[in-house]
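In: Sequence first, predicted coordinates after that:
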Amino acid sequence: MKLTTREKSALIMEGIVTVVLLLLLNLSVIVLLNEMIQTNPGLQDGIFIIKRSVFIGPAHYQLWSWENIFIVLLAIFDAGVVYWRLIRRYRQMQLRHIIDELHYIANGHFDHRIPFTLKGDTQRVITSVNSLVDSVIASMDEERRIEKSKDELITNVSHDLRTPLTSIIGYLGLVEDKQYHSQDELLKYTNTAYNKAKQMKSLVDDLFVYTKMRNTDTPLSIATLDVGQMLEQLAASFELEASQKGMDVNIDVPDQPMKIEADGEKLGRVFNNLITNALKYGKDGKHIYLRAHQENDDEVVVSVENDGAKIPKASLDQVFERFYRVEGSRSKATGGTGLGLAIAQSIITRHGGYIYVTSDDQITRFIIHLPIKNGTQLKDDHREALPNAKN
């Protein structure tokens, strides 16, 4: 920390004033002691005896001049007092500089940090202040991000609700005004309004699940379940729909049970969303693969795969965002609310696991890592595993 010219002058003046005051004090003490000794013959005799009996060093020097010894002791004391006063004043200046830096940061310069390095407790104060500012800035950024996320969520929900709602109002308005020419046309209008209403309900339901799973206070209904058995049941439930689309669902799980502690209903929703997406977006694909294996004593890995059209590389990191669609359109040509993968990620995260996707010309894989024991948090190392997962 660099002192200003004014501070240096103040420090020098502090030293000079302290030295002058100490010299005056020393002179007063010496005069008083001399006066006391001169007026007390007994004290003079005692001092003389001490001088004759005390020797210093191997040469046996005697203390014939007690004044010199006393002056040396006073000088050592004075030096200590001067040092203490200067250090004390210097630390006050350091504190003033720290306060000035804090005022500068508080005035809106949030990218600024206290730049100087000191010693001892003062440096710990500086480090703590800088860390506190970093923490506050991070909290402010996170708050802005959450606020922006809320605004985006409201915008997206408003858009996705307004579109079917406009259709409902339009078709029901035609019915209200009797602007139809036949019973079939009336049924067509009401059926369209009904389907749009179901679409709105689906969005609201998915939004409710998404916000509920994002809330960490929402409890999970934890039970012991067999992952392989769950996948087999899901494959059977989607068999008819897959065959209608010219696809088949294949299971690859070990013969022995793979039991984990999890919320079966929530995990079922995850796998249901992934299989539905594979049927919906796996264009030109013929197969859906449900695979599971136990990675180690702590985790189970489940993958939902399809051999349809690959996901563009630029979209891989965004597919789990709310309302994101790979096809780059907000139309409902493919149906759905755009929340399925966001819900899946929230549910897996609540279980202490993680999910990611890989995709190439041969196959697209949604890979889920789940802890075997409830309460275990798995380390998300999929970015290191991503190149291998693509092969």
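Out: Received the coordinates, thanks. Numbers count the residues shown, from 1 in each chain.
In: Going by C-alpha atoms from here, please, whenever you check contacts or count neighbours.
Out: Fine.
In: part of a helix, is Arg113?
Out: No - counting by DSSP: H, G, I helix; E, B strand; the rest coil, Arg113 falls outside a helix, being coil.
In: Pull up the gap between Ser346 and Ala235, please.
Out: Between Ser346 and Ala235 the computed distance is 23 Å (CA to CA, to the nearest Å).
In: hang on, I meant Leu339
Out: To Ala235, Leu339 is 22 Å away according to CA to CA.
In: And Ser315, by the same measure?
Out: 27 Å.
In: okay, these two: which has more neighbours?
Out: Neighbours per residue, other CA atoms under 10 Å: of Ser315 and Ala235, the larger number sits with Ala235, 22 against 14.
In: Quick one: residues contacting the more buried one.
Out: Ala235 makes contact with Val249, Asn250, Ile251, Leu290, according to CA atoms under 8 Å, 6 or more residues apart in numbering.
In: so how far is Lys245 from it?
Out: Going from Ala235 to Lys245 by CA to CA gives 15 Å.
In: Report the distance from stretch 216-228 to the chain centre.
Out: 25 Å (CA atoms, centre = their mean, to the nearest Å).
In: What is the longest helix anywhere in the chain packed up against?
Out: Identified as the longest helix of the chain according to DSSP state H is helix 121-176. Packing partners of helix 121-176 (3 or more CA pairs under 8 Å, 6 or more residues apart in numbering; DSSP states H and E): helix 183-214.
In: dropping in the other structure now:
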Amino acid sequence: MLRSRLFWKLFLAFAVVNLLAAYLLLRGMLNWSEDRAYDQAERQLKAIAVLMHRAYGDRLREEPNENLQQELIRLGEDSGYRLTLIDPDGRVLADSAQPNVAAVREMENHAKRREVQQALRNGVGVERRTSASVGEPYVYLAMRHDPPGGPAGGPAATVRAAAAVEVIEQEMDFLQRRLSMLALFIGAALLGVTYLVVRSIVLPVLELNAAAEAVGRGDYEQRAFVPNRDELGALAGSFNRMCGELADQIAQLRRSGQQQATVLGGMVEGVIAIDAQQRVVLANKAAGSLLGFRPETVEGRPLVEVIRNHTLHDALAEAQATGRPHRLDVEQQGAESLLLSVQITPLAGDETGAAVIVLNNITELRRLESIRQEFIANVSHELKTPLASIKAYTETLIGGALHDEQHAMQFLQRIEEQADRLNALIQDMLSLARIESAEQSFELTSIVVGEAVAACLNDYAPQALSRGIELAVDSLEPHAEVLADAEGLRVILGNLVDNAIKYTPQGGNVTVAWRITEQNQVLLTVADTGIGIPKDELPRVFERFHRVDKARSRELGGTGLGLSIVKHLTQSFGGSVAVESKVDGGTTFSVALPRP
């Protein structure tokens, strides 16, 4: 029994509750006793203060003198309390804790003492603290003494009595030792009672558990013997009856299990079997994963409660009515949207309407098809534009403009520009293809960021100057290094700086900055004061051929692949890229690269 986790859980729970109750009772009695002790001390101090009030009331406006001091010392020795007389200005006239009047004159003014201030406001003030004069803890009680004629006769003086806290604490220590011994005795008795109670509960449970484990191993003749005449005894009786019935049902369960295993064993997709009433007979884990349910909890439930998709239910009803297989694609909404290919097949030779639903997730396949179609459309469009321009200018030249020297040269220049644009587009596509396919090998070396940035800004300085844009560098770590390919880093910086210059109005700024992060990376940022990017466009800026402002982008000569190349190059170097922007508030691209 002592190895039982249930025993220790119950025993420790009851023991903690009982011991905690004993402890709280002890603390409550101690706190009550302490409060009583301090209340009694305060009542005694108040009585002493009343006597002092009557005995020395007419002397509270004298000057400090030795007679008054010695008299108060004797009174303090006889009463066992510290006594103090304070004039209306807060000056101490006499104090039984001081040896003579000279020492009294050295005491600081008591007008700011809290018990004195309380007494002046309320008549009586009580405070516990360590004395600044003698350095020992005291309980102080001060009482106001009004001048003859009441408050209207002038400021009030104060008499004060104090008792040493040490005496009270000694009494409390004695009481605490006695109560602690009592609490230990009560706690030990409670632990004994707890053990007996828990034992009477756990032993039948262990007996039932041992019998259940034997049944689980196939010993259906096992019985549990529990003499208790309570709910545990009734549970043991029910268990024994259940064992008798279990042997008869196990054969049927095994046959059902073999049938289910046969159906599911040949399927790799999600499978749901339903009866004529569209109740779930069985479902595999793949189906639960696709449709967002736990297979073990749906057997016997109507399919409409498990799957909330009207299109699928309509198709199932049609398949059951016609007896012919039905195939369709449905969209399943959940944590993420899935596109499922559904095959509904009525069971052959079964006139009851039972059917098997086979589910296949084609979300990724359709996404890849969509990406392929979009890519082909974008490539076709990007290639068509310069080719159309070249063809138009060529036809114009052939049509007779070739002999017009002024216009012929302009058309040839336009043809050259479009050819250059077409060449840049093809080169970017080839570069991106090599990066993505890992065909392009990179020589990762240690590169000084400051030198790479300086070279990049030097290349783009004429372009920035022609547009009236200021290029700036902002970094406190000019010698920071990154682990990257030199040409790849040049391409990353070039694309980011080129974009910043193109989309920044005249008179704007482009700032390149970098710093070392806590993740031992160099965070390189390119910030501009340009037109910015709308919030809904930010997630797509790194996609191929995605343009925020299509007309302006093509006008500036962009291929639509620069940022995609930046993203894939950065990932090839083991880094990451991000963007922050605000319309008309500028854009900041951040590239995090590992340090060597």
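Out: That came through fine. Keep in mind it's a predicted model, so treat the numbers as computed, not measured.
In: Put one on top of the other, what's the TM-score?
Out: For this chain pair, the superposition-based TM-score is 0.63 by TM-score structural alignment, normalised by the length of the first structure; 281 aligned residues with a CA RMSD of 3.4 Å.
In: So the residue of the second structure positioned farthest from its centre versus Met409 of the second structure, what's the distance?
Out: For the second structure, the residue at maximal distance from the C-alpha centroid (CA atoms, centre = their mean) is His403, at 74.0 Å. Counting by CA to CA, the gap from His403 of the second structure to Met409 of the second structure is 10 Å.
In: just Asn520 of the second structure next, same as before
Out: For Asn520 of the second structure, the distance to Met409 of the second structure - CA to CA - is 55 Å.
In: now for Glu327 of the first structure: what does it line up with in the second structure?
Out: Under the alignment (TM-score structural alignment), Glu327 of the first structure pairs with Asp549 in the second structure.
In: and if you look at His293 of the first structure?
Out: By TM-score structural alignment, His293 of the first structure lines up with Arg515.
In: for whichever strand or helix holds that match, packing partners?
Out: According to DSSP states H and E, Arg515 of the second structure maps onto strand 509-516. Counting contacts by 3+ CA pairs under 8 Å, 6+ apart, strand 509-516 of the second structure is packed against strand 470-474, helix 486-502, strand 521-528.
In: right, so of these, which gets closest to Gly585 of the second structure?
Out: Taking CA to CA, strand 521-528 is the member of these nearest to Gly585 of the second structure, at 8.7 Å.
In: next structured bit after the closest one?
Out: Following strand 521-528 of the second structure in sequence, per DSSP H and E, is helix 550-555.
In: still on that earlier bit, what's near enough to touch the match of His293 of the first structure?
Out: Ser475, Leu476, Glu477, Ala480, Val522, Leu523, Leu524.
In: try it again with 7 Å
Out: Each residue near Arg515 of the second structure by CA atoms under 7 Å, 6 or more residues apart in numbering is listed here: Ser475, Glu477, Val522, Leu523, Leu524.
In: Most neighbours out of those, which is it?
Out: Counting by other CA under 10 Å, Val522 has the largest number of neighbours within the contacts of Arg515 of the second structure, with 23 neighbours.
In: For the stretch 101-250 of the second structure, which segments count as strands?
Out: Using DSSP state E, counting those that start in this stretch, the strands of the stretch 101-250 of the second structure run over residues 124-130, 137-145, 157-164.
In: What's the match for Arg162 of the first structure in the second structure?
Out: Counting by TM-score structural alignment, Arg162 of the first structure lines up with Lys384 in the second structure.
In: Distance-wise, check its match relative to Gln118 of the second structure.
Out: Counting by CA to CA - Lys384 of the second structure and Gln118 of the second structure are separated by 94 Å.
In: In the first structure, point out the residues matching the strand or helix carrying Leu12 of the second structure.
Out: Assigned by DSSP H and E, Leu12 of the second structure belongs to helix 5-56. Mapping helix 5-56 of the second structure onto the first structure (TM-score structural alignment) gives no aligned residues.
In: Would you mark the buried spots in stretch 144-163 of the first structure?
Out: Asn156, Val157, Asp160, Leu161 (16 or more other CA atoms under 10 Å).
In: now do stretch 416-427 of the second structure
Out: Those would be Glu417, Gln418, Ala419, Arg421, Leu422, Ala424, Leu425, Ile426, for stretch 416-427 of the second structure by 16+ other CA under 10 Å.
In: try stretch 234-241 of the second structure
Out: For stretch 234-241 of the second structure, by 16+ other CA under 10 Å, it's Leu235, Ala236, Phe239, Asn240.
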